[in-house]
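Engineer: sequence first, predicted coordinates after that:
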Amino acid sequence: MTIGSFLELVEIQTKVASIIPFLLGTCYAVYRFDAFNLKNFLLMFVSLFCIDMATTAINNYQDFKRANKKHGYGYESHNAMVSHNLKESTALAMIFMLLAIAILFGILLFLNTNILVLVLGVLSFGIGVLYSFGPIPISRTPFGEIFSGGFMGFIIPFIAIYIHVYDQNVVNIAMKGGMINLDINILEILFIALISLPSTVGISNIMLANNICDIEDDLENKRYTLPVFIGKGPALKVFKSLYYIGYIALVILLIIGVVPWVSVITLATFVLVNKHISTFYEKQNKKDTFIVAVKNFVVVNMTFVVTLVVALIMK
């Protein structure tokens, strides 16, 4: 396996979907709690990056194995297993190596924090694998958008924040006498949910746009995704509405003062995002217009991250 074929197998260009929420959570932890733990930051980064690559590789491997339609952009050009003529044994070896690294660094992160990180890590790891593997992978069901957006958009920023503030009474978990005591700062969790919404809806829409583009192929390959269930028209309306929800969350955060005033700049991205929505409404295909969902996610959330960094510098 060459470096090029490996990067295509793991679809390295899509890793922004996990790295940006990770950076968002980190910047928010520094801004709101004035906390940063370099060791935990590095441990989570390696674990997260490897599990994301492994999940994508599993998805490509499963698509290769399960495909009924063995021609067209989604199979011959898009799937690295075919375009690079990769052996199944080579792909599986790479998948297991990535999973092993992710588990190792995840355990080290747990040992450096507390059991909540372990619980959320195991849950995320399980969902990541089940998303693309098993008798009925989540990605082949109408729940793919919920799980991808919920876990990558919310759980990643939450853990990225928590590894820096696990000792600051955001969430406290303790075991005593066979009992588990859990104390949650509801207000702070609500704030984290709100700051995570732009990335949550952005990631959900990447998945949704992908499934809208693949409706015909998914029917042939027996992938019963959300657009297959509700139809292309309603799916496009959901696509547009999710972005608006993200912007509403940003407005609320600015009004209540949880994020710095400079983050108002993020609202300016609405002009470009709305233009991309119109482009996707006109035509939906993987080759030409799917990329607008990725662009929307990056432009909104990276702008949000940059404004937090600017606020920290000004601070």
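Structural biologist: Sure thing, it's come through. Numbering: from 1, shown residues only.
Engineer: C-alpha from now on. contacts and neighbour counts both.
Structural biologist: OK.
Engineer: hey, where'd the strands end up in the protein?
Structural biologist: 171-176, 179-184 (DSSP state E).
Engineer: point out the most buried one among these.
Structural biologist: Of all the strands of the chain, strand 171-176 has the most neighbours on average by mean count of other Cα atoms under 10 Å, namely a mean of 13.
Engineer: run the chain-centre distance for that one.
Structural biologist: Here the centre of strand 171-176 is set off from its chain's centre by 28 Å, with Cα atoms, centre = their mean, to the nearest Å.
Engineer: ok, residues contacting it?
Structural biologist: 115-116, 166, 180-185 (Cα atoms under 8 Å, 6 or more residues apart in numbering).
Engineer: ditto for stretch 124-144
Structural biologist: 51-52, 55-56, 58-59, 62, 147, 151, 155, 207, 222-227, 229.
Engineer: do the same with stretch 267-287
Structural biologist: Contacts of stretch 267-287 (Cα under 8 Å, 6+ apart): 73, 209-210, 212-214, 236, 240, 247, 250, 289-290, 292-293, 296, 299-300.
Engineer: in helices, which of these appear?
Structural biologist: Judged by DSSP state H, the contacts of stretch 267-287 include 209-210, 212-213, 236, 240, 247, 250, 292-293, 296, 299-300 as members of helices.
Engineer: want to compare, so here's the second one:
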Amino acid sequence: MAITKFLKLVEIQTKAASMIPLLFGTIYAVYRFHVFEPWHFVLMLVSLLSFDMTTTAINNYYDYKKAARKHGYGYEKHNAIVKYNMSPAAVLALIILMFVIAVTAGVILFLQTGWLLLLLGGLSFAVGILYSFGPIPISRMPLGEIFSGLFMGFVIIFVSAYVHAGDRLASLTLEGGTVTLQVHLLETLLVFLISIPAILGIANIMLANNICDMEEDIENKRYTLPVYIGKGPALILFKLLYYAAYVDVIVLAILGVHPLILLLVFLTVVPVSKNIKTFTAQPTKQFTFGLSVQNFLLTNAARIVALGIAVIFTF
């Protein structure tokens, strides 16, 4: 399979939605706990990227199989299987291979960390598969934004911090048939609070995708959030989620969780606002959907850079 076809099948441009939370959780662990485990980072990177690509490929494969029509609404361009006339059998084999790689790296990481990683990793894998597969996939319900935001935002950031910090965040032990879960409530709450911009940004990528696909989704019986609430309210929600992320940064700075340098994130307000205006004026998969990914990168990459600078000054 040509690399161009593969990258289109897994929609490589959307992988920032999982890589950015991984980087942020890692840099947060270094800033908060002064610890970094390079081998754990590599294993999580391989597992996370492989599984993210797997779920995207499953989604495209499932769309191809379930689509009521395979032409119109730009379907011939944004579904790689149709665009490149790919063999469904070859796509399925690739999905299995990527899934095996993701599971293998995840199991090795579990053996080096603990049972909590197995629990959270298994739950994330289950949600990722159910997102695109099953009698009623999550992506075909008005819950896609919530699940994608929470799992790709909060859970990835939490796990990417946990693989370095370990029981300073939480632990799960199994002894003599007794399971003991210990959670550092304050630290876990702080991780959730710092995850809010990522949660909202990822939810907005999904929301933008569903807004662009509304007509196609209605015909193919995909009852996403914009289909339920309408395009107008969906576009309003799209705007509000971005600004709520900036409010979260202010709150965290006031609480002293984030260093003040993170207020530099507000420099991204101008380009983000411009992208919001452009998208809401013409929400299309071909021309403006990428702006939601760009906004996510702008707001969250800025936080990673600022936190990275703070880390340098603390050592």
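Structural biologist: Ah, there it is. Predicted model only: the values in this text are computed from it and were never measured.
Engineer: returning to that earlier point: list buried residues within the contacts of stretch 267-287 of structure 1.
Structural biologist: For the contacts of stretch 267-287 of structure 1, a burial check counting by 16 or more other Cα atoms under 10 Å picks out 209-210, 212-214, 236, 240, 247, 250, 289-290, 292-293, 296, 300.
Engineer: would you map the helices across structure 1?
Structural biologist: Under DSSP H, structure 1 gives helices at 3-9, 16-33, 38-66, 80-83, 88-112, 115-130, 144-148, 156-165, 186-213, 215-220, 226-230, 232-256, 270-282, 291-314.
Engineer: so of these, which one's packed in deepest?
Structural biologist: Buried most deeply of the helices of structure 1, by mean count of other Cα under 10 Å, is helix 156-165, with a mean of 25.
Engineer: tell me what angle it forms with helix 88-112.
Structural biologist: Computed by axes from the mean of the first three to the mean of the last three Cα atoms, to 10 degrees, the angle separating helix 156-165 of structure 1 from helix 88-112 equals 40 degrees.
Engineer: how much does helix 156-165 of structure 1 stray from structure 2?
Structural biologist: Its matched residues in structure 2 lie on average 0.4 Å from helix 156-165 of structure 1 after superposition (mean Cα distance after the TM-score superposition for structure 1).
Engineer: mind listing residues that contact that helix?
Structural biologist: With contact meaning Cα under 8 Å, 6+ apart, helix 156-165 of structure 1 is reached by 18, 21-26, 28-29, 33, 35-37, 40-41, 44, 113, 117, 120, 170, 192, 196.
Engineer: circling back: how about the buried ones among the contacts of stretch 267-287 of structure 1, which pair is most distant?
Structural biologist: For these, the farthest-apart pair by Cα to Cα is 214 and 250; their separation is 31.0 Å.
Engineer: what is the neighbour count of the nearest residue to residue 226 of structure 1 once chain neighbours are set aside?
Structural biologist: Residue nearest to residue 226 of structure 1 in three dimensions, not counting chain neighbours: residue 142, with 3.9 Å by Cα to Cα, 6 or more residues apart in numbering. Using other Cα atoms under 10 Å, residue 142 of structure 1 is surrounded by 19 other residues.
Engineer: Throw the strands of structure 1 into a markdown table and include distance to residue 132 of structure 1, thanks.
Structural biologist: Listed next are the strands of structure 1 as a markdown table, based on distance: least, Cα to Cα, whole Å:
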| stretch | distance to residue 132 of structure 1 |
| --- | --- |
| strand 171-176 | 31 |
| strand 179-184 | 32 |
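Engineer: state the distance from the closest residue to residue 11 of structure 2 other than its chain neighbours to residue 255 of structure 2.
Structural biologist: Of all residues not flanking residue 11 of structure 2 in the chain, residue 56 sits nearest, at 6.9 Å (Cα to Cα, 6+ apart). According to Cα to Cα, to the nearest Å, residue 56 of structure 2 and residue 255 of structure 2 sit 37 Å apart.
Engineer: burial of residue 68 of structure 1, as a residue count?
Structural biologist: 14.
Engineer: how about the helices of structure 1 in JSON lines, adding distance to residue 263 of structure 1?
Structural biologist: Below are the helices of structure 1 laid out as JSON lines (distance: least, Cα to Cα, whole Å):
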{"stretch": "helix 3-9", "distance to residue 263 of structure 1": "34"}
{"stretch": "helix 16-33", "distance to residue 263 of structure 1": "12"}
{"stretch": "helix 38-66", "distance to residue 263 of structure 1": "23"}
{"stretch": "helix 80-83", "distance to residue 263 of structure 1": "39"}
{"stretch": "helix 88-112", "distance to residue 263 of structure 1": "31"}
{"stretch": "helix 115-130", "distance to residue 263 of structure 1": "29"}
{"stretch": "helix 144-148", "distance to residue 263 of structure 1": "25"}
{"stretch": "helix 156-165", "distance to residue 263 of structure 1": "17"}
{"stretch": "helix 186-213", "distance to residue 263 of structure 1": "11"}
{"stretch": "helix 215-220", "distance to residue 263 of structure 1": "37"}
{"stretch": "helix 226-230", "distance to residue 263 of structure 1": "33"}
{"stretch": "helix 232-256", "distance to residue 263 of structure 1": "8"}
{"stretch": "helix 270-282", "distance to residue 263 of structure 1": "13"}
{"stretch": "helix 291-314", "distance to residue 263 of structure 1": "5"}
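Engineer: fine, thanks again, bye for now.
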